[in-house]
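>>> Got a sequence here, can you model it:
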Amino acid sequence: MRRCFLCGIDPYTEQSFEHRREWIKQKLYALSQVYCIDICAYAIMSNHYHLVVHINRDKAQTLSNHDVVERWQQEHNLPSLVSRWLSGLLTSDAEIEACLLIIDSWRSRLWNLSWFMKELNFDIACQANREDECKGHFWESRFKSQALLDEQALAAAMAYVDLNPLRAGIASTPETAEYTSIQARLAALNNQQETAPCLHPFIGNPTNERLDGIPFRLMDYIELVDWTARQFRENKASLNSTNPPILQRLNLNQRNWLKACTELERKRSTAVGCIGTIERARRSLNKKRIHLFRLDG
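Sure thing, here's the model as predicted:
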């Protein structure tokens, strides 16, 4: 964002913007109820934020027209044509067809990452500009994204995001890293809740087709995050003699894993994953070449 503090305390003016972290979290939670975009991990820093999301296109395409409108009106005002359709007041075929075209456009937006980010950033920018009594661009540029090609890439990106405050030196442990998904998940665990509000749940078994969620166990992921934190923080305890089981099950190269969890955004890569998934991703994304951050051997 522009050269001022999004959150945190500005060291020059000593003005606190900590309350803006809550703005972002609440807007994230609100949009997650509208869009078919699941939030896997987040970290809200002083002048930027990180997200790991799952785009659920299939879910958006199976929603009924009424479900699409119900979702959309949670954050938007409905045009009168759609309001009349909801009330059953449309009588002409032309009006009904025009209404359904509008609903179809909303359906395509429900799984569109650009629309999700646009709405999130626009709302925060408007609030910040009102508070700062200024106008103009708040965010420096459009968001940057990397495609996560497989389970290994998903785990690496989530750990990278959850450990961002610790790596930046503003938290000493994962559980004390405020405004992160790992802290929210641990708090929910302590409160005996199945998952934190609005976060994509862990389902444990990647072959479990009955549930929609992150394909590993929460406890494995917590152990993995803790182990990773110990590796690149000098003031943390040394690694135990055995690796977390999840590293072995996901066939992750230990050196590449640690590199990903510290340098994921430094590389000019458009995708993260193992070499075995790159050809399928290249065809899916209709790309001749993909700059891959490789996680396997």
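>>> From here on, just use CA atoms for contacts and neighbour counts.
Noted.
>>> Pretty sure residue 50 sits in a strand.
Yes. Judged by DSSP: H, G, I helix; E, B strand; the rest coil, residue 50 forms part of a strand.
>>> Name all residues that make contact with it.
Contacts for residue 50 were tallied using CA atoms under 8 Å, 6 or more residues apart in numbering; they are 41, 42, 43, 44, 161.
>>> who's in contact with the helix or strand where residue 165 lies?
Using DSSP states H and E, residue 165 falls within helix 164-167. Outside helix 164-167, the residues that touch it by CA under 8 Å, 6+ apart are 43, 45, 171, 172, 173, 174, 177, 229, 232, 233, 262.
>>> and which of the contacts of residue 50 is nearest residue 204?
Set against residue 204, the nearest of these by CA to CA is residue 41 (16.4 Å).
>>> and the closest one, that's in a helix?
No. Residue 41 sits outside any helix when classified using three-state DSSP, being strand.
>>> Run a quick neighbour tally on it.
For residue 41, the neighbour count with other CA atoms under 10 Å is 25.
>>> Test my guess that it contacts residue 51.
Yes. Counting by CA atoms under 8 Å, residue 51 is a contact partner of residue 41 at 5.7 Å.
>>> What residues sit buried inside whichever strand or helix holds residue 31?
Residue 31 is located in helix 19-34, with elements delineated by DSSP H and E. Using 16 or more other CA atoms under 10 Å as the test for burial, helix 19-34 gives 20, 21, 23, 24, 25, 28, 31, 32, 34.
>>> and the top helix by length along the chain, how far out from the chain's middle?
Ranked by residue count and defined by DSSP state H, the top helix of the chain is helix 113-132. Distance, stretch centre to chain centre, for helix 113-132: 16 Å (CA atoms, centre = their mean, to the nearest Å).
>>> Please determine how far residue 112 is located from residue 133.
31 Å (CA to CA, to the nearest Å).
>>> Could you do residue 228 as well?
42 Å.
>>> Also residue 260?
40 Å.
>>> In terms of neighbours, single out the busier of these two.
More neighbours surround residue 260 than the other of residue 260 and residue 133, with 22 against 8 (other CA under 10 Å).
>>> Is the more buried one in a helix, a strand, or coil?
Residue 260 is classified as helix under three-state DSSP.
>>> Apart from its neighbours in sequence, what residue is nearest it?
Excluding its sequence neighbours, the residue lying closest to residue 260 (CA to CA, 6 or more residues apart in numbering) is residue 156, at 6.4 Å.
>>> compare with the first, here's sequence two:
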Amino acid sequence: MTQSRSSLISLVDTPYYHCISRCVRRAFLCGEDKFTGQSFSHRRQWVVERMHCLASLFNIDICAYAIMPNHYHLVLRADIEENQNLSNEDVCRRWCQLYSAPPLVSRWMEQQLNTHAEQEVALEIIGNWRKRLLDISWFMRCLNEFIARKANKEDTCKGRFWEGRFKSQALLDEEALLACMAYVDLNPVRAKMADSVEHSEYTSSFERVHGVTHNEDPHEHPFREKLLLGFVGDEHQANPQGIPYSLIILSCWTGQGAFFVKTNEVRFAHNTQSC
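Coordinates of the predicted model:
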């Protein structure tokens, strides 16, 4: 039996989750359709830009990602403290960039409510929005729905674009988190789409190294939204928050070298032995 999402995601146990969404159609999320010769590679940029935009609105950080031909991986972190510290006005401002506000909340924002009952109802709605800004299911919904609509419009068709609801897995400790991040970043290497993580376009490791998603002019696709979550540990103990590590090897042999997490960069170490 399918489990409810609330039973799969518990921020009390861990703020870190590995999420996967897969396409249902032969048209693919990106890549080239061998039957028609049409390329859908530009859709990878759609996903990256949308998820960065959503990360700047939700209280959810992106730790790692990889955009593959017919699916994508995300490692997300829910920031409970940031969510609690948002003012009601900030909650409204963020949510209203995604959806229109009901008239009652619009009047609350303009300080035009006259009764206590109206105030209570408006604050209840805003309270629900606050919960959604910390909700990974709502984050994935806003990402997948946007991509599906845009792809269907481009393909001039209707119907499902995604296989079903996204899959999620809780990452309960530091080892699980770093192992999952390595797994995600190494997806293109295992699929023989790239010979090393340094050349794996549309992955978090490529973005951390180059500051962009793919080999294009850095000024063509600069990141204007929220960046990837950084690292804390060792010489960066003073950082307020980030992915925990203690000079741990993040990923193993990739064919050309191993890469290590060091400060907020991904540094490559070429050697001849597997990790």
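>>> Kindly provide the TM-score of these chains.
The TM-score (TM-score structural alignment, normalised by the length of structure 2) is 0.76; 230 aligned residues with a CA RMSD of 2.7 Å.
>>> Quick one: map residue 211 of structure 2 onto structure 1.
Superposed on structure 1 with TM-score structural alignment, residue 211 of structure 2 falls opposite residue 188.
>>> Make sure that match is actually in contact with residue 196.
Yes. Counting by CA under 8 Å, residue 196 is a contact partner of residue 188 of structure 1 at 5.2 Å.
>>> So for these two, which residue has more residues nearby?
Taking other CA under 10 Å, residue 188 of structure 1 and residue 196 do not tie; residue 196 has more neighbours (18 against 15).
>>> mind listing what that one touches?
184, 185, 187, 188.
>>> Could you check how far the residue nearest to the spatial centre of structure 2 is from residue 155 of structure 2?
Nearest residue to the geometric centre of structure 2 (CA atoms, centre = their mean): residue 62, 4.5 Å. Counting by CA to CA, the separation of residue 62 of structure 2 from residue 155 of structure 2 is 29 Å.
>>> And residue 205 of structure 2, by the same measure?
For residue 205 of structure 2, the distance to residue 155 of structure 2 equals 31 Å [CA to CA].
>>> same question, residue 244 of structure 2
42 Å.
>>> higher neighbour count, those two?
Comparing residue 244 of structure 2 with residue 155 by other CA under 10 Å, the one with more neighbours is residue 244, at 19 against 10.
>>> which one in structure 1 is aligned with that one?
Under the alignment (TM-score structural alignment), residue 244 of structure 2 pairs with residue 215 of structure 1.
>>> any idea how far residue 191 of structure 1 is from its match?
Here the criterion is CA to CA. By it, residue 215 of structure 1 lies 23 Å from residue 191 of structure 1.
>>> Buried ones in stretch 102-117 of structure 1, by neighbour count?
Residues 103, 104, 106, 107, 109, 110, 111, 112, 113, 116 are the ones in stretch 102-117 of structure 1 that count as buried (16+ other CA under 10 Å).
>>> contacting residues around the residue nearest to the centre of structure 2?
Applying CA under 8 Å, 6+ apart to residue 62 of structure 2 gives the contacts 52, 55, 74, 75, 76, 77, 227, 228, 229.
>>> swap in residue 54 of structure 1?
If you count contacts by CA under 8 Å, 6+ apart, then residue 54 of structure 1 has 37, 38, 39, 40 around it.
>>> coming back round to it: what's the angle between the longest helix of structure 1 and helix 19-34?
Taking axes from the mean of the first three to the mean of the last three CA atoms, to 10 degrees, one finds helix 113-132 of structure 1 and helix 19-34 inclined to each other by 150 degrees.
>>> so the helix or strand that helix 113-132 of structure 1 is followed by matches what in structure 2?
Using DSSP H and E, the helix or strand that directly follows helix 113-132 of structure 1 along the chain is strand 147-148. Under TM-score structural alignment, the match for strand 147-148 of structure 1 in structure 2 covers residues 170-171.
>>> if we can go back for a sec, pull the most distant pair out of the contacts of residue 50 of structure 1.
Spatial extent of the contacts of residue 50 of structure 1 (CA to CA) is set by the pair 41 and 44 at 10.4 Å.
>>> Find residues that contact each of these two.
By the contact definition CA under 8 Å, 6+ apart, residue 41 of structure 1 and residue 44 are jointly contacted by 50, 180.
>>> tell me the secondary structure for residue 37 of structure 2?
Residue 37 of structure 2 is classified as coil under three-state DSSP.
>>> Can you give me every residue that contacts the aligned residue in structure 1 for it?
Matched by TM-score structural alignment, residue 37 of structure 2 corresponds to residue 14 in structure 1. Listed by CA under 8 Å, 6+ apart, the contact set of residue 14 of structure 1 is empty.
>>> And residue 14 of structure 1, how far from residue 36 of structure 1?
Shown here: residue 14 of structure 1 relative to residue 36 of structure 1, a distance of 39 Å by CA to CA.
>>> quick revisit: hey, what's in contact with both of residue 41 and residue 51 of structure 1?
Residues touching both residue 41 of structure 1 and residue 51 (CA under 8 Å, 6+ apart) are residue 161.
>>> Contact partners for the equivalent of residue 146 of structure 2 over in structure 1?
Matched across to structure 1, residue 146 of structure 2 falls on residue 123, judged by TM-score structural alignment. Residues near residue 123 of structure 1 by CA under 8 Å, 6+ apart: residue 27.
>>> quick one on the thing from earlier: quick one: the contacts of helix 164-167 of structure 1 as CSV, columns for distance to residue 81 of structure 1 and neighbour count too.
Below are the contacts of helix 164-167 of structure 1 laid out as CSV (distance: CA to CA, whole Å; neighbours: other CA atoms under 10 Å):
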residue, distance to residue 81 of structure 1, neighbour count
43, 40, 25
45, 42, 21
171, 51, 15
172, 54, 16
173, 52, 18
174, 49, 22
177, 47, 22
229, 54, 25
232, 57, 15
233, 58, 15
262, 51, 18
